[in-house]
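Colleague: how would this look folded up:
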Amino acid sequence: MQAQLFTQVWNCEGRLLRLERESHYKLKDMCLSFALFKLLQAHEKTWNLILHGLLSDRDGYKRAFRIVEVELTFLYDFFYTKYSIIFHPGYWTTKLMELMGIAIGIGAMTSLLKYHQRGNSSNCPLTTMPNGLSVDIFVTSVMITSFIVMELIQYFFMSFSEWAKVIWICQYVRKESWQKSAQIESMIKWICGVWLLKPWERKLHQYSFLDSYFYKPSRLLNNRIMAAFIDQTRDGQRQSPPIQLSEEVKQAVFHALRLNNSFYLENGCGSLRLNNHFDMLSWACHLETETQVIMVWHIATSFCEHRLPIRLDLPKMKDFRVATTLSKYLAYFVAFAPQLLPDRPLFAEHEFNQAIIQARVFFGRCKTMVDRIKKMEEVPGGHSAHEGTIIELGSRLGYSLVNDIGDEDNIWKILADFWVELVLYVAPSDNAKAHVEHLARGGEFVTHLWALLSHAGIERKKPPTEPHNALERSNSF
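Modeller: The predicted structure follows:
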């Protein structure tokens, strides 16, 4: 039934839904988002729609991202609002009767209050306001007014929700008389053009390990007593300011997704092969866990960021921004959202805590970034007491990138392609509950990729190595 209705929407020849202008295309895409929300599971035909439909054009990533964004709006509303109830038969009739009942009740209550005021002969100053109005009447009036305002606000948001917009478009498709009415078309277009505030701010969280490993949270808020009331901040957990999700990042990610020729993703090895540096750098992709891979490459990327002079006219400035942005974004997951990573959360937290301890010992009294970079440059020169640690591996990888490859443009292309592939590798997840919970806290870019890859049926090439003592996590809603 839903598939038939979607086909009717897509084939509708009404002026409002013709494919002649981009604004009309967005209305059909809203229905497509709703259909994908209903089909949030792997399906070969859905992947063909995404690959050969949404991503076939040069700027197809913009449309694909917009559709997934609206799709996740439906998912958010399904779990955290009651907007989906408007699809129940007779809802609008019931809502109208409810509003009429409220209006009648207000009228009856007003009459009773007036009668009560006339019949109350008490002039007690404790129950009478300066203007002569009774206190109990004032309190009752405020409560009634608050109730009315809340009902009207709820009705407003529900009327302009994506769910209501889909209903309007479906009604437009079903009724030919609406397709011949310019007034109705203008009204529907206006309603669909209203974009209510959503939790997704189109921003990427950021975390820099070399800038934050020495951070110690305040003991006033982080102690055993306060642990019962608020989440505790661990050593090294100092988040950098979030940044706006750029078109460069979206374009790079979707371009890599479009070029993917299989239903399996690699954790960066594929990009190293394409750039002809697999033999030299692949060792940093074959570590015990993906948390270690992220941390080692993040430290190496930070090393390159501070070691290489950056010029504004650098031809590969785009690669530089993509690499550093996604590096700090995935490092944020290690520090603050390990449940979104392929590894099990408790083990990822353990790896992070160990890396913080190792960095403090390794850097010692290095107070500035310049001193830290110099300290990291000393590692590949000989045997190190820190051999095998996250900070030592990251230093060795960063040194190899800067000194063995040499060409600055090529370095940033390697790093950009690696991080794009790795963020796609992280996105597929069987922990749907974690993604839904993050929708309530503002959403994540990786959740959009998770939804897109879920439709495609794309998975990781092989599961990450996990310790035997790691705890199981819940994979259900």
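
Colleague: use CA for all of it now, contacts and neighbours both
Modeller: Will do.

Colleague: can you classify the residue lying farthest from the centre of the chain by secondary structure?
Modeller: What lies farthest from the middle of the chain is Ser121; by Cα atoms, centre = their mean that is 61.7 Å. Following DSSP: H, G, I helix; E, B strand; the rest coil, we place Ser121 in the coil state.

Colleague: same question, Pro241
Modeller: Relying on three-state DSSP, one would call Pro241 strand.

Colleague: mind listing what it touches?
Modeller: By Cα atoms under 8 Å, 6 or more residues apart in numbering, Pro241 lies in contact with 205-206.

Colleague: so how far is Ser282 from it?
Modeller: 31 Å (Cα to Cα, to the nearest Å).

Colleague: to compare against the first, here's another:
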Amino acid sequence: MADNSTCIEPFLKCCQETSNCFTDCTDGVEDMFSDSISGQLWRVEAMLFVNAILAGVMVGIGAYGHRYRHYGFTRYLLLGATTLFLPIISYVLSAFGSVGYEFDVTIPSQLIATCRAYFIHTYMVIVSICLVLISAINTSPIVATDDREDRSIHPPFELLVQGIWIVYLARKSFALGHNPRLIVGYMQQLQVENDQHASEEDVPPPAPLVVMGEDGHKLEKQPHGFMFGKNLEEVQQGGLVTIDRVWQLENLFLKDICLSFALFKLLRCRYARYKLTNVIPIETFKFVRNILLKDGEHERAFAMIADELSFLHDYYDSPLLVSYSDNWLVIVSMIISLLSVGYCIFVGTDIITAAWLKSQDVNKDFGNLYFDVVPVLLLLVFVAVAEAKDIASHICSNWTKVILTCRCVRRASLKLSPVLPKWVGFLLRCRCGRLMRHWSDKMRQSSLLVLPGSGCLLRLLDRKKNVEVPTAVKACIIDALRSTSSEGLSKGTTSLRQSQDGRSLLWACNNGKGTSDTILVWHIATAILEMRHLHHQPDDDPPLQTLHGGRSFSVSEKKTAATHLSHYCAYLVASCPELLPDDDACSKYLYNKVKKDTDRALAIGSGTPVSPMSPEAGYRQLIEMLGATQNHEVLKDAAKLAKQLGEVAGGEEIVWELLAGFWSEMVLYLAPSDNLKGHLQAIDRGGELITLLWGLLTHIGIIDRPGDTAASASATGV
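Modeller: Okay, the predicted model is just below:
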């Protein structure tokens, strides 16, 4: 080393004067320098490439939809990405900091620090680390809630500095963090004023539900929450926006989205374990019921509840929504995102230019330039996509529409000019399609009996597929709810009691067994009847007047509603028994037992092909096979029920009328639940029809099923 060290000083002097670190050095120093740095750089570059892939996973899952982080494979994929990127960054920093010190302690660190190759690698490492951290921040949920909700999610320790200020503001906000306590107190305050000004109008007036503007008012601490220190009229004049003021607008969509937002705040009170029926005035329930159950507007009702659950999902599972604790935070967030996109474009251009110039250099380099450039460019694309999505989310989200609508309401109350910039009007009219829609308007289907095509007899198949929720399903559910909500929910018995044919089927509902038994009996019977009427032509359907006295339904609409709800309820028993009234373990055991018995029963008769049979002959053979003495009681009851339905006077029209009425009432009976955790998990997965009905029933005052007592401890956790 003595000979080599003699050229260090001229080497350093050369490094200061020219870009070539090896011009005047001996081959020994060059080899020593190259060997010591190349291996480290290759490892660092490989780790940077892996981190780019991990960042792509985080951004991809986050950009495509946060609900996918709750599915099995993507959940573990995202968990692995978010877990590994920090150790990799730590390794890169520690490894890169040690580069150049391994070959000889007598060679000064300036030897490396002055090399242009080292500077390029250093620049790439720093940029990569910054971009990966930005990607992680964009996909890390930061939720600030009331302590009663037990849902607060703070940023990871490594990202605490970036999120602590926003979390602090949101936690202290009565519009976000302490909202349930204020809403409950406000409802009690509203109850007192309603008692003093009782109304006997047939059509209830718009309820003054809180939309926005809770912060900035004097509040008084009460035993069950907070109340406004002034009367409500003075509070509204001070900037509180309520539904009765929004209802003066002409735009129906804006009124509906604000009502969904107000209902979302009420639903948060339920997650804070308040009993809503004890705090919400009767007049409020009447108003909401009048809106949601209006005849012929079932699509509107489902859309409003879907938007409400979307607000709930965004609040509990979004990395950005705490920025809505104050309007200026939204603006700052969008400015930061725009600057980030601009930064990505600038750095990307700079890197491409530097890489091109470096490729023209014939001097010796270390590592591989492409392993530096490609990961960084990928990271720049990922960050730009994530930031662009955040900008689009802020601009197109329903949260922004609510904020802008409330500003319009405030301007109107102050008698200011109603003229708005064109871009504001555009945003208020924009519905954004699928970009911001969380609920996909689909329902899963599962069936024990799959109808044959042209091959063998019905075979057992536990299939689970997603289908669009038909309009007929929504219409039948709202129609059933309109007639049964005042009488209490039932397991399908209310509609059956309205006709002699229906009363003869009550035994299949009141069999003294669990709800899951009833569902499977009626599901198998419905599938048998579906096979019998497989070749029905819907074009010639005469309209039928519903049993509940509402709109008219055709035979095909009734059949569509009955079969889809039958398959959906079977799916609930098979895959979501925790949302049903029965013990989930018992429901799973029953389903598997019936499934096994059905397989055995159908296997016995599988030698006779169905293709030569008429639908009527296949129907009778199924009844005979499933009704055999050795079969499970559910199969025998299903065969008995299917035979009885097939003998109903009036034929196919009356059969599907009875089945549609039964299944509409059954799915409504299943919806009320205290399993808040289960429904929140369903919302995280993208939503379930039963969860949407759960929210709908909550807002018209139906919290429990008839006969329900206190919920079990396992069901009440949040």
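
Colleague: if I look at the residue farthest from the centre of structure 1, how far off is Leu113 of structure 1?
Modeller: 14 Å.

Colleague: same check on Ile310 of structure 1?
Modeller: Distance, Ile310 of structure 1 to Leu113 of structure 1, by Cα to Cα: 74 Å.

Colleague: who has more neighbours, these two?
Modeller: Leu113 (18 against 12; other Cα atoms under 10 Å).

Colleague: and the strands in structure 1, which stretches?
Modeller: With DSSP state E as the criterion, structure 1 has strands at 203-206, 240-244, 264-265, 459-460.

Colleague: pull up the aligned stretch in structure 2 for the third one.
Modeller: Read it as strand 264-265 of structure 1. Aligned using TM-score structural alignment, strand 264-265 of structure 1 spans residues 488-489 in structure 2.

Colleague: and for Leu369 of structure 2, the neighbour number?
Modeller: For Leu369 of structure 2, the count of nearby residues is 17 (other Cα under 10 Å).

Colleague: that one contacts Leu357, doesn't it?
Modeller: No: with contact defined as Cα atoms under 8 Å, Leu369 of structure 2 does not count as touching Leu357 (11.4 Å).

Colleague: please give me every residue in contact with whatever residue of structure 1 lines up with Leu249 of structure 2.
Modeller: Correspondence of Leu249 of structure 2 to structure 1, assessed by TM-score structural alignment: Arg18. By Cα under 8 Å, 6+ apart, Arg18 of structure 1 lies in contact with 12, 24-25.

Colleague: could you pull out the residues contacting both of Ser121 and Leu113 of structure 1?
Modeller: Counting by Cα under 8 Å, 6+ apart, Ser121 of structure 1 and Leu113 have no common neighbour.

Colleague: burial measure for Trp656 of structure 2, as a count.
Modeller: 25.

Colleague: next one: Val426 of structure 1
Modeller: As a burial measure, Val426 of structure 1 scores 22 neighbours (other Cα under 10 Å).

Colleague: one more: Leu204 of structure 1?
Modeller: 22.

Colleague: aligned against structure 2, show me the partner of it.
Modeller: Under the alignment (TM-score structural alignment), Leu204 of structure 1 pairs with Met443 of structure 2.

Colleague: isn't that match up against Pro470?
Modeller: No: with contact defined as Cα under 8 Å, Met443 of structure 2 does not reach Pro470; the gap is 9.3 Å.

Colleague: if I look at the nearest residue to Met376 of structure 1 once chain neighbours are set aside, how far off is Ser384 of structure 1?
Modeller: The shortest distance from Met376 of structure 1 to any non-neighbouring residue, by Cα to Cα, 6 or more residues apart in numbering, is to Ser395 (5.3 Å). Per Cα to Cα, Ser395 of structure 1 is found 11 Å from Ser384 of structure 1.

Colleague: which of these two has more neighbours?
Modeller: More crowded of Ser395 of structure 1 and Ser384, by other Cα under 10 Å: Ser395, with 27 against 11.

Colleague: in contact with the equivalent of that one over in structure 2, which residues?
Modeller: Using TM-score structural alignment, the equivalent of Ser395 of structure 1 in structure 2 is Ala639. If a contact means Cα under 8 Å, 6+ apart, then Ala639 of structure 2 has 524-525, 622-624, 626-627 as its contacts.

Colleague: which of the residues you listed fall in helices?
Modeller: Per DSSP state H, helices hold the following members of those: 524-525, 622-624, 626.

Colleague: and those residues as TSV, adding distance to Leu133 of structure 2 and neighbour count?
Modeller: As requested, these are exported to TSV (distance: Cα to Cα, whole Å; neighbours: other Cα atoms under 10 Å):
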residue	distance to Leu133 of structure 2	neighbour count
Ile524	54	26
Ala525	57	26
Leu622	61	20
Ile623	63	20
Glu624	66	17
Leu626	60	26
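
Colleague: farthest pair within those?
Modeller: Greatest spacing in these, by Cα to Cα: Ile524 and Glu624 (13.5 Å).

Colleague: list the buried residues of whichever helix in structure 2 runs longest.
Modeller: In structure 2, with assignment by DSSP H, the single longest helix is helix 27-64. Buried residues in helix 27-64 of structure 2, counted by 16 or more other Cα atoms under 10 Å: 29-30, 33-34, 36-38, 40-63.

Colleague: in structure 1, what range does that helix match?
Modeller: Helix 27-64 of structure 2 corresponds to no residues in structure 1, going by TM-score structural alignment.
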